[in-house]
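Chemist: prediction below, plus the sequence it came from.
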Amino acid sequence: MKEANKRLLHVKLVGNTATIACLIMYISYIEQIISNFTGHPVSPIQPICAAINALLWVVYGWLKPDKDWPVIIANFPGIIFGVLTFVTVFIH
């Protein structure tokens, strides 16, 4: 296998692994949402900051000439779960 192909394979592997790790990170907000609904609200600062960060990454991935789908896919749930966690802090 040529060196360039090997490098491309490594980049793809790291990208896929990072995408999965990012999705797991955002899905972990489900536990905080449950805590909010059960009367043990979490701090709203971290989830709203994560949602803003995820939004910026999604916009970045979308605006690139060749859309960066791993970045978009990995961060889109962060917008949803971050905002949902933030909102449920106040409606528990």
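Modeler: Cool, the structure landed. Numbers count the residues shown, from 1 in each chain.
Chemist: use CA for all of it now, contacts and neighbours both
Modeler: Noted.
Chemist: in the helix or strand that contains Val14, which residues are buried?
Modeler: For Val14, the host element (DSSP states H and E) is helix 3-27. Neighbour-count burial for helix 3-27 flags Thr19, Cys22, Leu23, Tyr26, Ile27 (criterion: 16 or more other Cα atoms under 10 Å).
Chemist: what residues are up against the residue nearest to Pro41 when sequence neighbours are not counted?
Modeler: Counting by Cα to Cα, 6 or more residues apart in numbering, Pro41 lies nearest to Val89, which is 5.3 Å off, once chain neighbours are set aside. Contact analysis of Val89 by Cα atoms under 8 Å, 6 or more residues apart in numbering lists Ile33, Asn36, Phe37, Pro41, Val42, Ser43, Pro44.
Chemist: take a look at this one as well, against the first:
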Amino acid sequence: MGMRVDNYVSPEERKRVDERRIKMLKIFSKVATVTCILMYVSYVPQIIANFSGNPVNPLQPAVAMINATLWTCYGWLKTYKDIPIIVSNVPGIVFGLVTLVTVYVH
């Protein structure tokens, strides 16, 4: 069988998953989501620098915004939407875009 790029598993292929593993994965997902959001919120000092007349290099926020957009689309397009991926990357789109705009409009 080829590589799976979606999270759908047919009923006949499903296997029982240990409750401890499920609990651990839920915690891991929440921590990863918060960490990802904090990473994107860290653009606030760059936005402030842009408004202060010290624009930052636009390459990193542009690439981060593209990356966040791709991950958000991936999470949205899966058979079962991957809410942690979507929620954690939407701030990357917003803060990346705001950072880019403020590089050129300050």
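Modeler: Okay, I see it. In this text, all values refer to a predicted model and were calculated from it rather than measured experimentally.
Chemist: superposed, what's their TM-score?
Modeler: The TM-score (TM-score structural alignment, normalised by the length of structure 1) is 0.95; 90 aligned residues with a Cα RMSD of 0.9 Å.
Chemist: among the contacts of Val89 of structure 1, name the buried ones.
Modeler: Ile33, Asn36, Pro41, Val42, Pro44.
Chemist: any idea what the first one aligns with in structure 2?
Modeler: Ile33 of structure 1 maps onto Ile47 in structure 2 when the alignment is built from TM-score structural alignment.
Chemist: against Val63 of structure 2, how distant is its match?
Modeler: Noted for Ile47 of structure 2: a distance of 16 Å to Val63 of structure 2, by Cα to Cα, to the nearest Å.
Chemist: ok, now Phe95 of structure 2?
Modeler: 12 Å.
Chemist: quick one, which of the two is more surrounded?
Modeler: Comparing Phe95 of structure 2 with Val63 by other Cα atoms under 10 Å, the one with more neighbours is Phe95, at 22 against 12.
Chemist: please pull up the equivalent of the more buried one in structure 1.
Modeler: Phe95 of structure 2 maps onto Phe81 in structure 1, by TM-score structural alignment.
Chemist: and for Met24 of structure 2?
Modeler: With TM-score structural alignment defining the correspondence, Met24 of structure 2 maps onto His10 in structure 1.
Chemist: which residues are in contact with that match?
Modeler: Contacts of His10 of structure 1 (Cα under 8 Å, 6+ apart): none.
Chemist: any idea how far Trp62 of structure 1 is from it?
Modeler: As judged by Cα to Cα, His10 of structure 1 and Trp62 of structure 1 stand 23 Å apart.
Chemist: for Ala21 of structure 1, same thing?
Modeler: 20 Å.
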